[in-house]
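Enquirer: no sequence for this one, just the structure:
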């Protein structure tokens, strides 16, 4: 009985430790992506992406209808790497991370600044996959607005 209870407790603590490590690694991948964006470092940025990553934004048109915009990851990396005088600074909060084996989701409200000037805000949803090289971003969808920013 004692050995069974000890084995059960050990497996619970081990599973919890793995999830905490994965959560920290997921946060590190996302943080590295934004660090690369701030630095204009396309190699750093691209290293966080899976080769088949998809980027989408959900927005509201002037007439109130909803639109979906899809962008190629390569176009995003290129735009970040183009010379610009102001820093692209996306400030996020990690609200929720869910993990199921090699699949994870992170919900991150954000505020985006060009230099020190506020541009827009919204929420990112990252879908991530654990690979032999670590956690890679496979999908990002976001919302964009100028007001009603989540604090």
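Expert: Thanks, I have it. Computed from a prediction, not measured in an experiment: that's the story for all the values here.
Enquirer: from here on, just use CA atoms for contacts and neighbour counts.
Expert: OK.
Enquirer: who touches stretch 8-19?
Expert: Stretch 8-19 is contacted by residues residue 99 when judged by Cα atoms under 8 Å, 6 or more residues apart in numbering.
Enquirer: list the buried residues of it.
Expert: Within stretch 8-19, the residues scored as buried using 16 or more other Cα atoms under 10 Å are residue 19.
Enquirer: does anything pack onto the biggest strand by length in the chain? Which helices or strands?
Expert: In the chain, with assignment by DSSP state E, the single longest strand is strand 117-131. If contacts are counted by 3 or more Cα pairs under 8 Å, 6 or more residues apart in numbering; DSSP states H and E, strand 117-131 sits against strand 103-114, strand 134-143.
Enquirer: show me what the shortest one is packed up against.
Expert: Read that as strand 134-143. helix 2-39, strand 49-60, strand 117-131.
Enquirer: can you get me a residue count around the residue nearest to residue 121 when sequence neighbours are not counted?
Expert: Closest residue in space to residue 121, ignoring its immediate chain neighbours: residue 111 at 4.2 Å, by Cα to Cα, 6 or more residues apart in numbering. Counted with other Cα atoms under 10 Å, the neighbours of residue 111 add up to 21.
Enquirer: this is the comparison structure:
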């Protein structure tokens, strides 16, 4: 009887441990989706970029101008069009992975970045990605970022 009681007490703790543990393979798959997104941007390949987005993906940016903070929606289709339109300089967003949190089919990723047009620094900030795991893998459902030209990293 004591063994049964002890087992019943351990079961919830074991379940919560499994729920909090994210396999390294899932984190790598999430990172790969985000890396493909930026590879597509650098290559000017909107087809590659599109493969990383969930249907109905949403983009936002936060910026401050003259002391006023603004949240601005951005059109994913307009973004894809701008990437695909020939341009002189490479759109090069350099990121590092700061935090990756995963629960079931939801991932939240925090990445500081610096954005360059070719070799020229443009702006910096942080990206927050929300991804969903669909039948064909991890897809970006929402991107929101901050943008500034100073106090980078």
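Expert: It's in. As the structure is a computational prediction, the values presented were derived from the model and not from experiment.
Enquirer: out of the helices and strands packed on strand 134-143 of the first structure, which is the most enclosed?
Expert: strand 117-131 (a mean of 19; mean count of other Cα atoms under 10 Å).
Enquirer: ok, residue 97 of the first structure - contacts?
Expert: The neighbours of residue 97 of the first structure, taking Cα under 8 Å, 6+ apart as the test, are 23, 104-107.
Enquirer: how much space is there between whatever residue of the first structure lines up with residue 99 of the second structure and residue 106 of the first structure?
Expert: Taking TM-score structural alignment, residue 99 of the second structure has residue 96 as its aligned residue in the first structure. Note on residue 96 of the first structure: its distance to residue 106 of the first structure, by Cα to Cα, to the nearest Å, is 6 Å.
Enquirer: could you do residue 137 of the first structure as well?
Expert: Counting by Cα to Cα, the gap from residue 137 of the first structure to residue 106 of the first structure is 10 Å.
Enquirer: ok, those two, which is more surrounded?
Expert: Neighbours were counted for residue 137 of the first structure and for residue 106 using other Cα under 10 Å; residue 137 has more, 26 against 21.
Enquirer: pretty sure that one sits against residue 52.
Expert: No. The criterion here is Cα atoms under 8 Å, and residue 137 of the first structure misses it with residue 52 at 9.3 Å.
Enquirer: give me every residue that touches the alignment partner in the second structure of residue 53 of the first structure.
Expert: Matched by TM-score structural alignment, residue 53 of the first structure corresponds to residue 57 in the second structure. Residues in contact with residue 57 of the second structure (Cα under 8 Å, 6+ apart) are 76, 140-142.
Enquirer: same thing with residue 91 of the first structure?
Expert: 110-113.
Enquirer: distance to residue 17 of the first structure for those residues - can I get that in TSV?
Expert: Below are the contacts of residue 91 of the first structure laid out as TSV (distance: Cα to Cα, whole Å):
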residue	distance to residue 17 of the first structure
110	28
111	31
112	33
113	35
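Enquirer: which residue in the second structure aligns with residue 124 of the first structure?
Expert: In the second structure, residue 124 of the first structure lands on residue 127 (TM-score structural alignment).
Enquirer: columns distance to residue 59 of the first structure on top of the helices and strands packed on strand 117-131 of the first structure, output as CSV?
Expert: Below are these laid out as CSV (distance: least, Cα to Cα, whole Å):
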stretch, distance to residue 59 of the first structure
strand 103-114, 15
strand 134-143, 6
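Enquirer: understood, closing this out.
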